[in-house]
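>>> Have a look at this fold, sequence not included:
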C-alpha cells in the first residue's frame, strides 16, 4: 500500500458521503417534483459542486507523488473533506415539505453551500500551486499570475451569487460561475489527454 492509498482511505469516506448527499437530494427532488419547485439555482449549484468534486479529485491525483503520511496531512485532509461534506449537505433541503422552492432554499442556505465550496476552491488551488512549484523547482510566477487572474475572475460571480438580493440576480451569477468552472474542467481534461 502506498502512502497515497493510505491517505485516500481516510479522505474517501467524507467525499463519498458528500456525493451521496447530492445523489439523495437529486433523487428526492425528482421523486417529489409535483410538490417541489425545482427552479434553476439548485441545479446550477449542484453542477458547480460536481465541477469542484472533479477538480478536487484531479488535484489530489496530481499530488499523489508528493503525499507523505503524517498527522498534519491527515488532519488537514479530514477538515477539508468534512467541510466539503457539510457544504454538499446544504445543496438540497434535508426533507421536502409541501410546496418547497429549491430556488428559495438556495437563497437561504447559499452561505453554507456556495460559500463553503468556494472557500475550498481557494485552498485547493493554492495547495496545488504550492506542490506544483515544489515538484518542478520553478519559481512558479507564471502559475501564480494565472491562478490569481482566474481567482479574480471567479471571485466576482461567487460574490454576486452570495450577495444577490433576488433569485434572478443569483441565477445570472451562478450561470457565469458554472461556465467558468466548466471551462476549467474541460481545459484540464484536454491538457491531461
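Yep, that arrived. Bear in mind the structure is a predicted one, so any value in this text is a computation, not a measurement.

>>> all contacts plus neighbour counts: C-alpha atoms, from now on.
OK.

>>> all strands for the protein, in order.
For the chain, the strands defined by DSSP state E cover 36-37, 100-101.

>>> So what would you say the end-to-end distance of stretch 97-108 is?
End-to-end distance for stretch 97-108, by Cα to Cα, to the nearest Å: 15 Å.

>>> and residue 30, how many residues sit next to it?
Using other Cα atoms under 10 Å, residue 30 has 13 other residues around it.

>>> Included below, for side-by-side comparison, is a second structure:
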C-alpha cells in the first residue's frame, strides 16, 4: 500500500461516512414523510453538502497523488473530514418524532451545518495547498484571482444561508451553490 493509498483510505472512510450520514437521514425522512413536513430547504442543503463532498473527494484525489504523507497532513485530514462528518450529522434530525417539520429543525441547526461546510472548505483549501505547493508557490496560489473569487463566492453563499432567515433566499443560495458545482 502506497502512502497515498494509506492516507486516502483513512480520509475516504470518514468522508464516506459523511455521505452515508446524509443519505441515511434522508431515507429516514422519506420513510416517515406522512408524519413530518419535509419542506425544501433541508433537501437542498443536503444536496449542496453531497455535491461539496463529491467535489472535495475528487479534488483531493487529484491533488494528493504525489504528496509526502506526514502527521501534520493526517491532522488536517482529520479536522476537515471530521468537520464534514459533524456537519453531515446535523442535516437531518435523529429523532423525527421531536420535530413536526424539517424546516423547524433546519432553522435550529443550519448555522452549524453551513458553518461546518464553510470551515472544512477553508481549512482544506489552506491546509492542503500548503502541502502541495512550495513556500514560494503558496501565497501566489492563495491570492490568485481564481482562488479569491471562489472563496468570496462560496463564503457569500454559505454566509448568506447562515444569517438570512428567509427560506426562499436560503433555497436560492443553495441552488446557486449546486449550479456552480454542476456547471
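All right, it came through fine. Only a predicted model underlies this, so the values are computations on that prediction, with no experimental measurement involved.

>>> returning to that earlier point: using a markdown table, lay out the strands of the first structure together with distance to residue 24 of the first structure.
A markdown table is the format used below for the strands of the first structure (distance: least, Cα to Cα, whole Å):
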| stretch | distance to residue 24 of the first structure |
| --- | --- |
| strand 36-37 | 15 |
| strand 100-101 | 16 |
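
>>> which residue is nearest the middle of the first structure?
Per Cα atoms, centre = their mean, the C-alpha nearest to the average position across the first structure is that of residue 52, at 3.3 Å.

>>> what's the distance between that one and residue 45 of the first structure?
Counting by Cα to Cα - residue 52 of the first structure and residue 45 of the first structure are separated by 10 Å.

>>> who's in contact with residue 161 of the second structure?
110-111, 114, 169-170, 173-174 (Cα atoms under 8 Å, 6 or more residues apart in numbering).

>>> Which positions in the helix ranked longest in the second structure come out as buried?
Criterion DSSP state H: the longest helix present in the second structure is helix 102-132. Neighbour counts over helix 102-132 of the second structure (16 or more other Cα atoms under 10 Å) mark 102-103, 105-106, 109-125, 127-132 as buried.

>>> swap in stretch 157-172 of the first structure?
Using 16+ other Cα under 10 Å as the test for burial, stretch 157-172 of the first structure gives 157-158, 160-162, 164, 167, 170-171.

>>> One more: stretch 67-79 of the first structure?
67, 74, 77-78.

>>> Map residue 168 of the second structure across to the first structure for me.
Taking TM-score structural alignment, residue 168 of the second structure has residue 171 as its aligned residue in the first structure.

>>> Tell me how far that match lies from residue 152 of the first structure.
In terms of Cα to Cα, residue 171 of the first structure sits 20 Å off from residue 152 of the first structure.

>>> got it, and residue 12 of the first structure?
The gap separating residue 12 of the first structure from residue 152 of the first structure is 30 Å, by Cα to Cα.

>>> again, but for residue 106 of the first structure
Distance, residue 106 of the first structure to residue 152 of the first structure, by Cα to Cα: 24 Å.

>>> which residues sit in contact with residue 97 of the first structure?
Applying Cα under 8 Å, 6+ apart to residue 97 of the first structure gives the contacts 35-36.

>>> Distance across stretch 93-109 of the first structure, terminal residue to terminal residue?
End-to-end span of stretch 93-109 of the first structure (Cα to Cα): 9 Å.

>>> if we can go back for a sec, can the strands of the first structure go into CSV with extra columns for mean neighbour count?
Compiled in CSV, the strands of the first structure are given as follows (neighbours: other Cα atoms under 10 Å):
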stretch, mean neighbour count
strand 36-37, 17
strand 100-101, 17
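
>>> what's the mean distance for stretch 14-30 of the second structure versus the first structure?
For stretch 14-30 of the second structure, the mean deviation from the first structure after alignment is 1.0 Å (mean Cα distance after the TM-score superposition for the first structure).

>>> can you pull out the helices in the first structure?
For the first structure, the helices defined by DSSP H occupy 3-31, 41-62, 71-89, 102-136, 141-163, 167-192.

>>> In space, what's closest to residue 48 of the first structure - neighbours in sequence excluded?
In space, and not counting its chain neighbours, residue 48 of the first structure is closest to residue 178: 5.6 Å by Cα to Cα, 6 or more residues apart in numbering.

>>> For stretch 179-193 of the first structure, list every residue counted as buried.
Neighbour counts over stretch 179-193 of the first structure (16+ other Cα under 10 Å) mark 180-182, 185 as buried.

>>> Can you tell me what sits against stretch 128-141 of the second structure?
63-64, 67, 73, 76, 142, 147.

>>> related to what we said a few turns ago, between the helices of the first structure, which gets nearest to residue 96 of the first structure?
helix 3-31 (7.6 Å; Cα to Cα).

>>> quick one: terminal-to-terminal distance for stretch 89-102 of the first structure?
Terminal-residue distance, stretch 89-102 of the first structure (Cα to Cα): 14 Å.
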